[in-house]
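Chemist: take this sequence and fold it.
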Amino acid sequence: MKTALITTVRREHDELLDQVGGISLGAVVPDFHVVIALADRAVTQGRLPITSDRWETLIDGLPTVKQQLPTARALHLGVTTALDAGAELLIFIEPTSIPDQHLVARFAERVQRGGHPRPVLWYAETGRLPPAGPGGYELARLSEHVRGQSQLLPPGVEEVYAQGAAFTSPCFAMTREDYVAAGGLCTDYVSGLGHDTDLATAVIGAGGDVVRVTGATAYQRHQPTTMPDKVTLASAATNATLYHQRWGRWPDVRWLTELVDANLVRLHEDGTCVVVSGAAELMAAR
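Modeler: Sure thing, here's the model as predicted:
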């Protein structure tokens, strides 16, 4: 089964280099590492050392982007690139995530074993990392530094999501056939929010399952806490409204509920999510 690891990048160069380093530690590596650059010339012009003789690196890009990055559209471009190259298993991973050395192998063997109604969206366990030290992360020892709240499953335990509206993950996988059967990614989502929740909802709506794969771990780099700015708030409102238009309910995810609870965005009965007047200025003042 030919596999493709698909990511997007918008100036996350250190993160991308760590992702490549993580891939290189695997006994089983993807056949293709598909990198879609969002107006990032350093990537599209080949100025980063992200290639290897162990896999094929496929680079494409979207030449212009607005502040609300078209991440979902870029990931779908990555799918097209991967399928054209002959990929049968599509593994989506955020640029700030580092694959465990067993991730590709575990996804491939679990997908081939099957056992769930299709289409199936398989997702990785998430290992959250503390801040990196002065020399960066020790990629061969990431499992030793996973924070306790990551809640990795014990061997043999399998978790199936019941509601797609609550699903979000930095790394998930689908076969070529299941991706098509579920309708693929909705490319109208922006800034890396909502597309995974939407796809999981589509999978469950098509009679399939969303399944957590034990032993397939994506390590999430530490991200400093920042106040939401105008772009973040506008993206959240756009994506929440889009999800409601498509599915008739609100996504039940942290990125939305925290903004609602903080009275930064408001959900209206007509299915629109709007940014509260003065919210961005209030957050900036804080």
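
Chemist: from here on, just use CA atoms for contacts and neighbour counts.
Modeler: Noted.

Chemist: where exactly do the strands run in the stretch 151-286 of the chain?
Modeler: 159-161, 171-175, 209-220, 265-267, 273-275 (DSSP state E, counting those that start in this stretch).

Chemist: quick one, which of the ones you listed is nearest to Pro134?
Modeler: Of all the strands of the stretch 151-286 of the chain, strand 209-220 sits nearest to Pro134, with 17.8 Å by C-alpha to C-alpha.

Chemist: sorry, back to before: mind putting the strands of the stretch 151-286 of the chain into a markdown table with distance to Arg141?
Modeler: Formatted as a markdown table, those follow (distance: least, C-alpha to C-alpha, whole Å):
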| stretch | distance to Arg141 |
| --- | --- |
| strand 159-161 | 26 |
| strand 171-175 | 20 |
| strand 209-220 | 11 |
| strand 265-267 | 40 |
| strand 273-275 | 42 |
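
Chemist: of all these, which one is nearest Asp188?
Modeler: With C-alpha to C-alpha, the closest approach to Asp188 among these belongs to strand 273-275: 15.5 Å.

Chemist: and Ile59, what element?
Modeler: For Ile59, the host element (DSSP states H and E) is strand 56-62.

Chemist: want to put them side by side, so please do this one too:
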Amino acid sequence: MGLSVCTLVRNREGHLGQLVEGLRRSARQPDELIVVDMSDTPVTIDDAPFPIWIDRFETTGLPLAEARNRAAHIARQTHLVFLDVDCIPMSACLDRLDDTLAADDALLCADIRYLGPEDARGDWREADLLKTGTRHPVRDFPMSGTRRETNPGLFWSLAFAIRAGTFEALGGFDEGFRGYGAEDTDFGFRANAAGLPLVFVGGAIACHQHHESFDPPVQHLADIVANASLFYKRWGCWPMEGWLTSFADMGLVDWTGDRLGLLRMPTVDEIAASRLARSGDTQRNVRKDHGALAIVGKT
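Modeler: The predicted structure follows:
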């Protein structure tokens, strides 16, 4: 059984280089790396001891569902590991995910450690990243072994693994979710509905590289409103509740009960106020994806 690593990149070539470096140092290297490149200028990647396939995807925005499906379609191995481009896999990460997939047909999540602004900006040592990286405050990973997670709203696409045949049987990510937001939560819910276990894998650690972020992500407001509405129509509960609450507090959306409407786009000043500076609060940056959580049965 082979292992394909899939990643997407849009104008983050430096982050991509560190992801590839993590793969080079992995105890179990991938049989191939698939890169879907949505950058304004095509990326270049140094030689690696495994094949690298770059799929040039010229598009606007961030069509995440379509881009991940493109990567999975290109991949030729039986196990798929999806890593966001800002993730650096630690040496045991791929091995733990690959072994777990071999034993269990499940949807696997890797354990993320959030790095500070100055971490992994050049050469790095794994021990240093593990020492400084911050664990996620909500997602509870075991130190070793695996843990079954019963809330599909806690699936994250940041770093996950699945058998290629299972991904295909699920239909991949729903490309009806356009751009940014809720496509991964929908995937987690569909996997749960199909009876696929969600498993948190201890020891499968990837370190998330710090970058400029927005809290809430006002630059994706229109996508989030449209995708949240589609999700609610399908599942009867709202995804990204933290972000929707923030948008409502800002007067950007009307969100009442089962209704969500876009009132206006953010101003330049509101976008600037939502920006988390590269040298800003690391803990706040860790917390920002709380808005992506969805709880089964919560309306």
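
Chemist: circling back: touching the helix or strand following the strand holding Ile59 of the first structure from outside, list them.
Modeler: Counting by DSSP H and E, the element after strand 56-62 of the first structure in chain order, helix or strand, is helix 71-85. With contacts defined as C-alpha atoms under 8 Å, 6 or more residues apart in numbering, helix 71-85 of the first structure is touched by 4, 6-8, 32, 34-38, 58, 60-62, 90, 92, 176, 184-192, 195.

Chemist: again, only this time at 7 Å
Modeler: Helix 71-85 of the first structure has contacts (C-alpha atoms under 7 Å, 6 or more residues apart in numbering) with 4, 6-8, 34, 36, 185-192, 195.

Chemist: so which of those residues is the most crowded?
Modeler: Using other C-alpha atoms under 10 Å as the neighbour criterion, Ala4 leads the contacts of helix 71-85 of the first structure with 31 neighbours.

Chemist: show me where the stretch 101-250 of the second structure has its helices.
Modeler: 126-132, 164-170, 183-193, 221-235, 241-249 (DSSP state H, counting those that start in this stretch).

Chemist: the second one vs the first structure, mean deviation?
Modeler: What that stands for is helix 164-170 of the second structure. Taken over the aligned residues, the distance from helix 164-170 of the second structure to the first structure averages 1.8 Å (mean C-alpha distance after the TM-score superposition for the first structure).

Chemist: again, but for the last one
Modeler: On superposition with the first structure, the average gap between helix 241-249 of the second structure and its aligned counterparts reaches 4.5 Å (mean C-alpha distance after the TM-score superposition for the first structure).

Chemist: one more: the fourth one?
Modeler: Between helix 221-235 of the second structure and its aligned partner residues in the first structure, the average distance after superposition works out to 1.7 Å, using mean C-alpha distance after the TM-score superposition for the first structure.

Chemist: the first structure: matching residues for that helix?
Modeler: The aligned range for helix 221-235 of the second structure in the first structure is 233-247, by TM-score structural alignment.

Chemist: give me the contacts around that stretch.
Modeler: Residues outside stretch 233-247 of the first structure that contact it (C-alpha under 7 Å, 6+ apart): 68, 189-191, 193-194, 198, 250-251, 256, 265, 271-275.

Chemist: now swap in stretch 130-143 of the second structure and tell me
Modeler: Residues from elsewhere that reach stretch 130-143 of the second structure, judged by C-alpha under 7 Å, 6+ apart: Asp111, Ile112, Arg113, Tyr114, Leu115, Phe200, Val201, Gly202, Gly203, Cys207, Val286.

Chemist: closest one of these to Ser91 of the second structure?
Modeler: Gly203 (9.8 Å).

Chemist: map that closest one onto the first structure.
Modeler: Aligned counterpart of Gly203 of the second structure in the first structure: Gly215 (TM-score structural alignment).

Chemist: in the match of helix 221-235 of the second structure, what's buried?
Modeler: Leu233, Ala234, Ser235, Ala236, Ala237, Thr238, Asn239, Ala240, Thr241, Leu242, Tyr243, His244 (16 or more other C-alpha atoms under 10 Å).

Chemist: same question, stretch 242-253 of the second structure
Modeler: Gly242, Trp243, Leu244, Thr245, Ser246, Phe247, Ala248, Leu252, Val253.

Chemist: any idea how far the third one is from Gly195 of the second structure?
Modeler: Distance, Leu244 of the second structure to Gly195 of the second structure, using C-alpha to C-alpha, to the nearest Å: 29 Å.

Chemist: number of nearby residues for Leu107 of the second structure?
Modeler: Neighbour count for Leu107 of the second structure, taken as other C-alpha under 10 Å: 21.

Chemist: okay, now Ser39 of the second structure: neighbour count?
Modeler: 18.

Chemist: and it, that's in a helix?
Modeler: No. Under DSSP: H, G, I helix; E, B strand; the rest coil, Ser39 of the second structure sits outside any helix and is assigned coil.

Chemist: quick one: contacts for it?
Modeler: Residues in contact with Ser39 of the second structure (C-alpha under 7 Å, 6+ apart) are Val9, Arg10, Asn11.

Chemist: any idea how far Ala285 of the first structure is from the equivalent of the second one over in the first structure?
Modeler: The alignment partner of Arg10 of the second structure in the first structure, by TM-score structural alignment, is Arg10. In this structure, Arg10 of the first structure and Ala285 of the first structure are separated by 28 Å, where distance is defined by C-alpha to C-alpha.

Chemist: wasn't Asp99 of the second structure part of a strand?
Modeler: No. Counting by three-state DSSP, Asp99 of the second structure is not part of a strand but helix.

Chemist: tell me how many other residues crowd it.
Modeler: Asp99 of the second structure is flanked by 10 other residues according to other C-alpha under 10 Å.

Chemist: turn the helices of the stretch 101-250 of the second structure into CSV, columns for distance to Gly145 of the second structure.
Modeler: Below are those laid out as CSV (distance: least, C-alpha to C-alpha, whole Å):
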stretch, distance to Gly145 of the second structure
helix 126-132, 18
helix 164-170, 22
helix 183-193, 21
helix 221-235, 31
helix 241-249, 31
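
Chemist: how about Gly184 of the first structure, nearest residue that isn't a chain neighbour?
Modeler: Setting aside the residues directly before and after it, Gly184 of the first structure is nearest to Leu199 in space (C-alpha to C-alpha, 6 or more residues apart in numbering), at 6.9 Å.
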